[in-house]
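Novice: here is my input; please provide its structure:
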Amino acid sequence: MGNAGTVKLIAFDVDGTLTDGTLVIGFDGEPVKLFHARDGLGISLAHRMGYVTGFITGRKSKLVENRGKELQVDFILMGVSNKVEAMEKILKDHGLSWKEAAYVGDDLNDLPLMKKVGFSGSPADGVSEARKASDFVSSLPGGKGAAREFIETIMKSQHRWKDAVNSYKGKNLKTVMQ
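Specialist: Below is the predicted model:
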């Protein structure tokens, strides 16, 4: 069982995790994806609280790139076939260990990374293998708040949720990661 208390970096798969997994192909061939506002605010809040945040996904998409920039995530890795190798580089770049990394995935291609990180999660509608491999299974499906619930779980386990909420109430943000 993983430990949310040591997490400093939170990474997300995109299709099926930050979206519901539906791909609508536009006339230009670009898939259209729907993102939930609460997941976005959760990712922004994690970033605001000093967590390293980002996306690791197998697909390439201008929409994902734009969403990542909008949320000011620290990394956007697309077209990734080996997510473990991608995460190793991110951890090295940020001077972090595996136990300080968290990842949310929903399908078979996420399993190797989910088993390696210090804290893993799956949306409620992730495949059974992903749910079984997870330290945390959201009560919500992918693209419908699962990422936000994962972030809140991490912050609450670290007793940082009250400070995160207060950061939106105009109070001083006193606990940023060091």
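Novice: from here on, just use CA atoms for contacts and neighbour counts.
Specialist: OK.
Novice: and the helices in this structure?
Specialist: Assigned by DSSP state H, the helices in the chain fall at 37-48, 62-71, 83-94, 111-116, 128-133, 146-157, 161-166.
Novice: most packed of the ones you listed?
Specialist: Among the helices of the chain, helix 146-157 has the highest mean neighbour count (mean count of other Cα atoms under 10 Å), at a mean of 22.
Novice: residues contacting it, please?
Specialist: 4-5, 7, 10, 12, 17-18, 38-43, 46, 104, 121-124, 136, 138-140, 161 (Cα atoms under 8 Å, 6 or more residues apart in numbering).
Novice: relative to Gly29, which of the helices of the chain is closest?
Specialist: helix 62-71 (11.3 Å; Cα to Cα).
Novice: same for the closest one, what does it pack against?
Specialist: Contacts defined by 3 or more Cα pairs under 8 Å, 6 or more residues apart in numbering; DSSP states H and E place helix 62-71 against helix 37-48, strand 75-77.
Novice: tell me the gap between that helix and the middle of its chain.
Specialist: Relative to the centre of its chain, helix 62-71 is centred 14 Å away, using Cα atoms, centre = their mean, to the nearest Å.
Novice: report the angle between it and helix 37-48.
Specialist: 50 degrees (axes from the mean of the first three to the mean of the last three Cα atoms, to 10 degrees).
Novice: this one next, for a side-by-side:
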Amino acid sequence: MFSHLKERAQRIRLAVFDVDGVLTNGQLLFSENGEELKAFSTLDGQGIKMLQRAGIETAIITGRESQLVARRAQNLGIAHLYQGREDKLVALQELLPQLGLALEEVAYLGDDLPDLAAIRRVGLGAAVANAHDFVKQHACAVTLKPGGQGAAREFCDALLDAQGKLQEALDSYL
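Specialist: Alright, predicted model coming up:
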């Protein structure tokens, strides 16, 4: 996915993910009691863990607030979680000084208009296959897989591959 962006991908030290439409398929499901339900891909979760083991920080910035997302972030060891933030670029700019990173060292995966400012400003801004067309037009790369169905894993694998770390990460499971 990032073969044409290998130089940019090699500088990435932080991978940021939106949730609805990226780590999920974008559907909002509610029980009769009003409880929110979300389905997450285990493939995506494994990709995020592989990034972390390879020394790449991970973060979630999402416009909605959900205990499910907090639990998923905790399960995956994602320490940087920003919920209820439509101003995703501002949230990202709040995080960067804490990590001592610049925007050029960030990869961001999003799907809709609230992600656009971040996608355009980071070192490697990507969109999932089922993202809004306007967002895809402004992204450096677009995944082949849709959100919630392995797009984040594809993104993670591409980052690791560009940094020459994918094969080692895969081999560690042999």
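Novice: TM-score of the superposition?
Specialist: For these two chains in superposition, a TM-score of 0.93 is obtained (TM-score structural alignment, normalised by the length of structure 2); 169 aligned residues with a Cα RMSD of 1.2 Å.
Novice: redo the helices of structure 1 as TSV? Include distance to Val24 of structure 1.
Specialist: Below are the helices of structure 1 laid out as TSV (distance: least, Cα to Cα, whole Å):
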stretch	distance to Val24 of structure 1
helix 37-48	19
helix 62-71	12
helix 83-94	25
helix 111-116	25
helix 128-133	24
helix 146-157	21
helix 161-166	35
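Novice: for Asp28 of structure 1, find the nearest of the ones you listed.
Specialist: helix 62-71 (11.9 Å).
Novice: in structure 2, what range does that closest one match?
Specialist: The alignment of helix 62-71 of structure 1 onto structure 2 (TM-score structural alignment) covers residues 67-76.
Novice: and that stretch, how far from structure 1 on average?
Specialist: Comparison of stretch 67-76 of structure 2 with structure 1 after fitting gives an average deviation of 0.4 Å (mean Cα distance after the TM-score superposition for structure 1).
Novice: turn the helices and strands packed on helix 62-71 of structure 1 into CSV, including distance to Lys60 of structure 1.
Specialist: Below are the helices and strands packed on helix 62-71 of structure 1 laid out as CSV (distance: least, Cα to Cα, whole Å):
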stretch, distance to Lys60 of structure 1
helix 37-48, 19
strand 75-77, 9
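Novice: of the ones you listed, which is nearest Lys169 of structure 1?
Specialist: Closest to Lys169 of structure 1 of the helices and strands packed on helix 62-71 of structure 1, according to Cα to Cα: helix 37-48, at 12.8 Å.
Novice: what range in structure 2 does the closest one sit on?
Specialist: Taken onto structure 2 by TM-score structural alignment, helix 37-48 of structure 1 occupies residues 42-53 there.
Novice: which outside residues touch the matching stretch?
Specialist: By Cα under 8 Å, 6+ apart, stretch 42-53 of structure 2 touches 23, 57-58, 76-77, 148-154, 156-157, 160, 169.
Novice: nearest to Ala102 of structure 2 among those residues?
Specialist: Distance to Ala102 of structure 2, by Cα to Cα, is smallest for Glu57 among the contacts of stretch 42-53 of structure 2, at 12.9 Å.
Novice: with adjacent residues omitted, what lies nearest to that closest one?
Specialist: Of all residues not flanking Glu57 of structure 2 in the chain, Leu14 sits nearest, at 4.5 Å (Cα to Cα, 6 or more residues apart in numbering).
Novice: can you check Val69 of structure 2 too?
Specialist: Closest to Val69 of structure 2 by Cα to Cα, 6+ apart is Val19, at 7.8 Å.
Novice: same deal with Phe35 of structure 1?
Specialist: Thr19 (5.4 Å).
Novice: which residue in structure 2 aligns with the one you found?
Specialist: Using TM-score structural alignment, Thr19 of structure 1 pairs with Thr24 in structure 2.
Novice: give me every residue that touches its match.
Specialist: So Thr24 of structure 2 contacts Lys38, Ala39, Phe40, Ser41, Gly147, Gly148, Gln149 (Cα under 8 Å, 6+ apart).
Novice: okay then, goodbye and thanks.
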